[in-house]
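Q: after the sequence you'll find the predicted model.
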Amino acid sequence: MDVEPLLAPIALTLALAATVTAILLVIGTPIALWLARSRNAGTTIIGALVTLPLVLPPTVLGFYLLLALGPFGPGGALAGLWGARTLAFSFPGLVIGSVIASLPFMVQPLRNAFAAIETEVIEAAETLGARRGALFFRVLLPLARPGYLVGGIMAFAHTIGEFGVVLMIGGNIPGQTKVLSIAIYDSVERLEWDKAHVLAGGMVIFAFAVIFSTLMINRKSMGPLS
């Protein structure tokens, strides 16, 4: 079996997952921190919106993303800035869709980590004169480290395994939107069982590694049993 055709979707998937995870680390942090520390009534609504991709069928989310990223949606207007007609069926479109689909996988672990930090610790740091920047980087960030590890792993893994959303907004364009999950589907359609076995088997091993790593992080964060 020629493995060279398999390298392109693997590289594209890794690039997508790394980009999405980096973006989610940036935008997920303030959202999670606000949801964890705020007592505003709006946190319930925002929390529900952030969690929505977990319960929505991927094709439903993908359908509305396709409309939003298409030529008659906001994505079309944005793409027009550089002469394109649409963000759908493009790598930037995959990034936008994957960020939305994977958002709860980053925000929820971070929210739990920030919520677990005792208020007394924060108040003590503020009493000692710590400003917002120092409070976050010297107190909150180190204490929330397990949440960042779990959130990063889960967001990265979910982006790699996502199928419904990427199929709806990306299609199957080699070198541009043909990621691993689409490559497996394409191989099965073509009855290329050897390629499907290699890709699917690799995904199974990867999924096990993700679950094992997450459990180990959670176990260490809980500390030794008394």
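A: Nice, thanks for sending it over. A quick note: this is a predicted structure, and the numbers were derived from the prediction, not measured.
Q: C-alpha only now, for contacts and for neighbours.
A: Fine.
Q: by residue count, tell me the biggest helix in this structure.
A: When the chain is parsed with DSSP state H, its longest helix is helix 4-37.
Q: got the angle between the helix or strand just after it and helix 4-37?
A: Using DSSP states H and E, the helix or strand that directly follows helix 4-37 along the chain is helix 42-55. Relative orientation of helix 42-55 and helix 4-37, computed by axes from the mean of the first three to the mean of the last three CA atoms, to 10 degrees: 160 degrees.
Q: show me what counts as buried in the helix or strand that helix 42-55 is followed by.
A: Next along the chain after helix 42-55, taking DSSP H and E as the criterion, comes helix 58-69. Using 16 or more other CA atoms under 10 Å as the test for burial, helix 58-69 gives Pro58, Thr59, Leu61, Gly62, Phe63, Leu65, Leu66, Leu67, Ala68, Leu69.
Q: got another, please set it beside the one above:
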Amino acid sequence: MTSQPLLSDPHGAVQALRLTCALAATTTDVAMLLGAPLAWWLARGTDWRRDVVGSILTLPLVLPPTVLGFYLLLALGPSGVGGALSRFTGRPTLAFTFTGLVIGSVIAALPYVVQSARAAFETVGRAPVEIAYTLRASPLRAFWTVAVPLAAPGLLAAAVLAFAHTMGEFGLVLMIGGDIPGRTRVLAMALYDDVEAGEWREAHLIAGGMVGFAFVVILIMTLAQKRLARRKP
């Protein structure tokens, strides 16, 4: 499929940027909703079950994105779970769709969320939560009203890291989303298209913008970590 260079097509530029931001925002929301409770559970003990779950969650961090994307493509495609759901609902498979991109991006972002959030919860320690228990707070209430506020800087860093990782993801998107304008063509794919077409000016502008965004992400994480360090007893 041939696509127009990003900056020579204003409508395509806006479309790719909106799609990328929507994917990153949705992925961050879902990854935080799933990852924060998992990180809390992992931070509360050291038994073998937590080690196994933690290792499974960390796999996407060390696997090449194309390998993860390959297995997700099989799972979301006609021969996998996606095909079964397609036959049951009468709708297309999840491969090469925005929903499929969200599923893959959440799996890829979870290790970053869980590791950052787990470190934040471990920094909080057990004492504040145990005090809440003595005041008859339920585990769920203690989590939301004590652990989460105290770990807020670390959770913010986790969310920023998940958002930034999704913004720059390429290999996974290529495998399960392809390069469909308006559906799965994100900024990383647009950069690849510009380089392939020899549109170096457009490629430099996209890459420069992403470098600037990465710098802001690192700065936010550094400030959040400093704030977290000041909260240590």
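A: Cool, got the structure. Everything quoted here is computed from the prediction, not taken from an experiment.
Q: on that earlier part again, in structure 2, what residues pair with the longest helix of structure 1?
A: Using TM-score structural alignment, the residues of structure 2 aligned to helix 4-37 of structure 1 are 11-44.
Q: for structure 2, which segments count as helices?
A: 10-43, 48-62, 65-76, 81-89, 98-124, 127-134, 139-142, 148-150, 152-168, 171-176, 187-196, 200-230.
Q: still on that earlier bit, let me have the buried residues of helix 58-69 of structure 1 in TSV, extended by distance to Ala36 of structure 1.
A: Converted to TSV, the buried residues of helix 58-69 of structure 1 look like this (distance: CA to CA, whole Å):
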residue	distance to Ala36 of structure 1
Pro58	27
Thr59	30
Leu61	26
Gly62	29
Phe63	31
Leu65	28
Leu66	32
Leu67	32
Ala68	30
Leu69	31
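Q: quick one: which of these is nearest Ile45 of structure 1?
A: Closest approach to Ile45 of structure 1 among these (CA to CA): Leu61, at 18.2 Å.
Q: what does the closest one align to in structure 2?
A: When structure 2 is aligned by TM-score structural alignment, Leu61 of structure 1 is paired with Leu68.
Q: what residues are up against its match?
A: Pro60, Leu172 (CA atoms under 8 Å, 6 or more residues apart in numbering).
Q: that one and Ser105 of structure 2, how far apart?
A: Leu68 of structure 2 is 10 Å from Ser105 of structure 2, where distance means CA to CA, to the nearest Å.
Q: what's the overlap in contacts for the two?
A: Joint contacts of Leu68 of structure 2 and Ser105 (CA under 8 Å, 6+ apart) are Leu172.
Q: just confirm Leu42 of structure 2 contacts Gly54, I think it does.
A: Yes: in this structure Leu42 of structure 2 lies within contact range of Gly54 using CA atoms under 8 Å: 7.2 Å.
Q: who's more crowded, these two?
A: Taking other CA atoms under 10 Å, Leu42 of structure 2 and Gly54 do not tie; Leu42 has more neighbours (23 against 17).
Q: the closest residue to that one other than its chain neighbours - how many residues pack around it?
A: Leaving aside its sequence neighbours, Leu42 of structure 2 sits nearest to Arg50 (CA to CA, 6 or more residues apart in numbering; 5.7 Å). When counting by other CA under 10 Å, one arrives at 17 neighbours for Arg50 of structure 2.
Q: what residue lies at the spatial centre of structure 2?
A: Centrality entry for structure 2: nearest residue to the mean C-alpha point is Ala109, 3.1 Å, by CA atoms, centre = their mean.
Q: that one and Ala207 of structure 2: what is the separation?
A: In this structure, Ala109 of structure 2 and Ala207 of structure 2 are 21 Å apart, going by CA to CA.
Q: give the contact list for Asn112 of structure 1.
A: Counted by CA under 8 Å, 6+ apart, Asn112 of structure 1 has contacts Ala36, Gly147.
Q: one more pass at 7 Å, please.
A: For Asn112 of structure 1, the contact set (CA atoms under 7 Å, 6 or more residues apart in numbering) is empty.
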